[in-house]
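> A structural model of the following input is requested.
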Amino acid sequence: MGSAVRIARETTEQVLSEWGISWRHPAVDPALLILSELVTNSVRHAALLSPDVTVIYAAGQDTFAFAVHDRHPYRPPLFSTVTGTGGGLGTVMELTLGLGGTAVVRGDSDGQGKSIWITLPLRKDPA
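Down below sits the predicted model:
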């Protein structure tokens, strides 16, 4: 599990750097923590049905988005985790909403997998 999280974090750092998003930007550390939690959950809970985890990235002028995809059919209820009963997903939602971001679970068209998409605003870097 640790190597999957490390690889996902390192890849994300590289993507952010290539897209010109400073590592000092206030959204970067929370984004990396959110990503780590999602990859950990996928590896921990979906590995039996889905040995592969995929991270997808997208960015706009003022937005950074990423998704963690696996082929396990269970779609966790993200917003019920805000109450503090969701473990790692509770942390994901607290950080995402605290940054003014959004989270959504999108199922695969065949119903056998899902992606959890996180979109975070990239306000001007104060540094």
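> Going by C-alpha atoms from here, please, whenever you check contacts or count neighbours.
Will do.
> Check the protein and tell me which residue is nearest its centre.
Centroid-nearest residue in the chain, with C-alpha atoms, centre = their mean: residue 35, separated by 3.8 Å.
> Report the distance from whichever strand or helix holds that one to the chain centre.
Assigned by DSSP states H and E, residue 35 falls within helix 28-46. Remark: helix 28-46 is offset 6 Å from the chain centroid, using C-alpha atoms, centre = their mean, to the nearest Å.
> Show me the contact partners of it.
By C-alpha atoms under 8 Å, 6 or more residues apart in numbering, the residues outside helix 28-46 that reach it are 1, 4-5, 8-9, 12, 22-23, 51, 53, 68-72, 88-89, 91-92, 95-96, 116, 120.
> all helices for the protein, in order.
Remark: helices assigned in the chain by DSSP state H are 2-18, 28-46, 88-98.
> Next, the structure of the following sequence, for comparison with the previous one:
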Amino acid sequence: MARLVLPHRHVLTMPTMPSAVRVARETAEQVLDEWGISRRHPAVDPALLILSELVTNAVRHAAAASPHVTVVYAAAKDTFAFAVHDRHPYQPALHGAGTGDRSSGLATVVELTLSLAGTAVVRQDADGGGKSIWITLPL
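Got it, this is the predicted structure:
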């Protein structure tokens, strides 16, 4: 499989606490602006919602095992991608998440991502002690 080349990249690491959600979202808005991606693009508001939900999940479910959460932002002229990484070993199943409990945050993430023709994948850390959830959206 060919790797997607995303020339723009920004990495943010912060304590796994509630303020991380706001900081991650504000940072996303800032980097999108710096990279020339319009806040009015139809994928941006859903992307910010997805990002907020993933960071919220890390704060709620991973903080005890992961004192820090890292967000990686990446983009090209036609793609915006981001990952939320924590060191909690639990690997959520994204396949089927959109078909189960509609009230779950992960179901919202999957549903929004798919509605935008994007992809969502979980990548386990090499040592099995954490994971990143990567979202890639076309622009």
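> picking up where we left off before, distance-wise, check the residue nearest to the centre of structure 1 relative to residue 102 of structure 1.
14 Å (C-alpha to C-alpha, to the nearest Å).
> ok, now residue 41 of structure 1?
In terms of C-alpha to C-alpha, residue 41 of structure 1 sits 18 Å off from residue 102 of structure 1.
> What's residue 59 of structure 2 aligned with over in structure 1?
Counting by TM-score structural alignment, residue 59 of structure 2 lines up with residue 43 in structure 1.
> for residue 92 of structure 2, what are its contacts?
For residue 92 of structure 2, the contact set (C-alpha under 8 Å, 6+ apart) comprises residue 122.
> Quick one: buried ones out of the contacts of helix 28-46 of structure 1?
5, 8-9, 12, 53, 68-72, 88-89, 91-92, 95-96, 116, 120 (16 or more other C-alpha atoms under 10 Å).
> mind checking what residue 72 of structure 2 lines up with in structure 1?
Counting by TM-score structural alignment, residue 72 of structure 2 corresponds to residue 56 in structure 1.
> Ok, residue 122 of structure 2 next?
For residue 122 of structure 2, the residue aligned by TM-score structural alignment is residue 105.
> picking that back up, how many residues are close by the match of residue 59 of structure 2?
Residue 43 of structure 1 has 20 neighbours, counted by other C-alpha atoms under 10 Å.
> Give me the distance between it and residue 12 of structure 1.
For residue 43 of structure 1, the distance to residue 12 of structure 1 equals 17 Å [C-alpha to C-alpha].
> Okay, residue 105 of structure 1 and residue 98 of structure 1: tell me how far apart.
For residue 105 of structure 1, the distance to residue 98 of structure 1 equals 18 Å [C-alpha to C-alpha].
> Of these two, which one has the most company?
residue 105 (17 against 12).
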